[in-house]
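this is the structure alone, sequence omitted:
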């Protein structure tokens, strides 16, 4: 086996401390089953909101190839300077996976340049995730679709730029559909938004969900090439002489 991928999982880690229903589902934090699903091929670090610099210091980011981000209740508590620091690292090549309600995070909205708003219903209902790009590496090992018996509904319109690649589309029992697996590139960095993951349901224990996140981590690994140079360039014909 080759060298393990360096992954940092960032989790607010608030719900699990104050909400008994969430604590019952994720007693060790939402990050725990995500980390378990990646353990075989990733070197994992956990970072949380209440750590110094939210656990995302320059040293941590220097040692991160792919960042996974889950947030919900405290988006506005994330310091702007940390968001800017992470944003620069993504543009420089660090991969990023945005999960569920982190669509409203400062980081994702900065990356997308839109409101990232959507419709939702959190009563819990069946979600069917259809694979709409079966040749994509993030869909490897997933059938034509998979189902989650209980999830929060997210419905269109989802105010994001048109994805570079769309891997999954969700259908909900209430009839709504949603672009639930969206790929982007910003600068040198690859970004994947994956919809499932409401805190009161055991979504991150699901084998298919863990497989998608694992595939996405491998897809988002930084490209091995120098960053582009931006300068006052000489005319092309002078370079050909």
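Everything's here; your move. Just so you know, these numbers come straight off a predicted model, no measurement behind them. Numbers count the residues shown, from 1 in each chain.

CA atoms for contacts and neighbours, from now on please.
Noted.

correct me, but residue 188 touches residue 92?
Yes: the criterion here is CA atoms under 8 Å, and residue 188 meets it with residue 92 at 5.3 Å.

what is in contact with the two at once?
Common neighbours of residue 188 and residue 92, using CA atoms under 8 Å, 6 or more residues apart in numbering, are residue 227.

report the buried residues of the lengthiest strand in the chain.
If you go by DSSP state E, the chain has its longest strand at strand 119-131. Of all the residues in strand 119-131, those buried under the rule 16 or more other CA atoms under 10 Å are 124, 125, 126, 127, 128, 129, 130, 131.

which helix or strand lies directly C-terminal to that strand?
strand 145-155 (DSSP states H and E).

residue 192 contacts residue 179, correct?
No: shown here, residue 192 and residue 179 do not form a contact pair, counting by CA under 8 Å, at 11.7 Å.

the more surrounded of these two?
residue 192 (27 against 24; other CA atoms under 10 Å).

contacting residues around that one?
By CA under 8 Å, 6+ apart, residue 192 lies in contact with 96, 97, 98, 181, 182, 183, 184, 216, 220.

how near is residue 155 to residue 106?
21 Å (CA to CA, to the nearest Å).

okay, now the one to match up with it:
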């Protein structure tokens, strides 16, 4: 079965900005989905902010293997209930790929537990992306570096938790560097942050970027299925302890009673 991927796009700049609309007449989300669908092992569909429940219903997320997230100007418009719904699915094993300005999205900050802040500059700079973990599956088929001719600069310090792995580091023409490909795991879910993708530049038409995104979807996919036990916090009775024990002292909860959350 192909990997079921959802590309979530804010779909605001495409409607309001003529430059973005010219570069991405079908929307960035559809451009990214088309790049993913070039691989027979991936079946990508899209969802946008404007749809009911932002296109991320319980049923749709339950069937999703990987969610890709691009947002910028309307982070605050994303409903908190949907953010919690997505976080729940990531903990259960759905992969999450956060793109570019999605570093300030509610879902990324929710899962990172940090400000996710950075330096930035819009100047159409050359970005040289160095592959610092060449044996990582996300870097499969890449050389030691690749160049994106026009991009927005992101610079350190990037206030995220220490990553599980660093796959890419970027250098910009202005001199700054940035950890531009990072992985984490939250619960059973694999998370990848990929820096390139400013909306006024044609980054998502770049064939190397397409390769990275397809590799990332395959890496983020957890084939073991949904792990719902991640939410459970059972009160284990004394008589079910693995080794015989004698109950001693007072306790707050009655046998079988649920704990506080």
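Okay, I see it. It should be emphasised that the depicted structure is a prediction, and the values quoted were computed from it without experimental measurement.

got TSV for the buried residues of strand 119-131 of structure 1, with distance to residue 226 of structure 1 too?
Shown next, in TSV, are these (distance: CA to CA, whole Å):
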residue	distance to residue 226 of structure 1
124	46
125	46
126	45
127	41
128	40
129	37
130	36
131	33
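
nearest to residue 9 of structure 1, of these?
Checking these against residue 9 of structure 1 by CA to CA gives residue 129 as the nearest, at 23.5 Å.

show me what contacts the closest one?
Counted by CA under 8 Å, 6+ apart, residue 129 of structure 1 has contacts 145, 146, 147, 168, 169, 170, 171, 180.

switch to 10 Å and redo it
By CA atoms under 10 Å, 6 or more residues apart in numbering, the contact set of residue 129 of structure 1 is 144-148, 167-172, 177-181, 195-196.

so for it, what's the nearest residue that isn't a sequence neighbour?
residue 170 (4.4 Å; CA to CA, 6 or more residues apart in numbering).

please report how far the one you found lies from residue 66 of structure 1.
For residue 170 of structure 1, the distance to residue 66 of structure 1 - CA to CA - is 25 Å.

looking at those two now, which is surrounded by more residues?
residue 66 (30 against 24).

I figured that one hits residue 189, correct?
Yes: Residue 66 of structure 1 lies in contact with residue 189 (CA atoms under 10 Å); the separation is 9.5 Å.

shared neighbours, the two?
Common contact partners of residue 66 of structure 1 and residue 189 (CA under 10 Å, 6+ apart): 90, 93, 94, 95, 96, 220, 221, 222.

helices - which of those land there?
residue 90 (DSSP state H).

can I get the shared contacts of residue 66 and residue 189 of structure 1 in JSON lines with distance to residue 40 of structure 1 and neighbour count?
As requested, those are exported to JSON lines (distance: CA to CA, whole Å; neighbours: other CA atoms under 10 Å):
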{"residue": "90", "distance to residue 40 of structure 1": "24", "neighbour count": "25"}
{"residue": "93", "distance to residue 40 of structure 1": "23", "neighbour count": "24"}
{"residue": "94", "distance to residue 40 of structure 1": "21", "neighbour count": "25"}
{"residue": "95", "distance to residue 40 of structure 1": "19", "neighbour count": "29"}
{"residue": "96", "distance to residue 40 of structure 1": "19", "neighbour count": "31"}
{"residue": "220", "distance to residue 40 of structure 1": "17", "neighbour count": "23"}
{"residue": "221", "distance to residue 40 of structure 1": "16", "neighbour count": "21"}
{"residue": "222", "distance to residue 40 of structure 1": "19", "neighbour count": "19"}
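
quick one on the thing from earlier: residue 155 and residue 106 of structure 1: which has the busier surroundings?
residue 155 (21 against 18).

and that one, how far is that from residue 93 of structure 1?
31 Å.

go on, residue 160 of structure 1?
21 Å.

check residue 73 of structure 1 too.
Counting by CA to CA, the gap from residue 73 of structure 1 to residue 93 of structure 1 is 28 Å.

what sits against the residue minimising distance to the centre of structure 2?
Central residue of structure 2 (CA atoms, centre = their mean): residue 97, 2.6 Å from the mean position. Residue 97 of structure 2 makes contact with 7, 66-70, 108, 183, 190-194, 213, 216-217, 220, according to CA under 10 Å, 6+ apart.

got it, and residue 74 of structure 2?
10, 11, 12, 13, 49, 105.

report the buried members of these.
Judged by 16+ other CA under 10 Å, buried ones among these: 10, 11, 12, 13, 49, 105.

rebuild those as a markdown table, extending it with secondary structure and distance to residue 119 of structure 2.
Shown next, in a markdown table, are these (DSSP: H, G, I helix; E, B strand; the rest coil; distance: CA to CA, whole Å):
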| residue | secondary structure | distance to residue 119 of structure 2 |
| --- | --- | --- |
| 10 | coil | 22 |
| 11 | coil | 24 |
| 12 | coil | 23 |
| 13 | helix | 21 |
| 49 | coil | 26 |
| 105 | coil | 16 |
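
just flag the most distant two among these.
13 and 105 (15.6 Å).

what about the strands in structure 1?
Secondary structure of structure 1 (DSSP E): strands at 5-11, 42-48, 66-70, 95-99, 119-131, 145-155, 165-172, 177-186, 189-194.

out of those, which is closest to residue 236 of structure 1?
So among those, strand 177-186 is nearest, using CA to CA, at 26.8 Å.

so how much does that closest one differ from structure 2 once superposed?
Compared with structure 2 after the fit, strand 177-186 of structure 1 shows a mean deviation of 0.3 Å (mean CA distance after the TM-score superposition for structure 1).

by contact count, what packs against that strand?
Counting contacts by 3 or more CA pairs under 10 Å, 6 or more residues apart in numbering; DSSP states H and E, strand 177-186 of structure 1 is packed against helix 80-91, strand 95-99, helix 106-112, strand 119-131, strand 145-155, strand 165-172, strand 189-194, helix 207-219.

quick one: which of these is nearest residue 5 of structure 1?
Closest of these to residue 5 of structure 1 is helix 207-219, at 7.9 Å (criterion: CA to CA).

now residue 205 of structure 2: closest residue in space, sequence neighbours ignored.
residue 31 (7.5 Å).

I meant to write residue 114 of structure 2 there.
Using CA to CA, 6+ apart, the closest residue to residue 114 of structure 2 is residue 160 (5.8 Å).

please apply the same query to residue 30 of structure 2.
residue 46 (6.7 Å).
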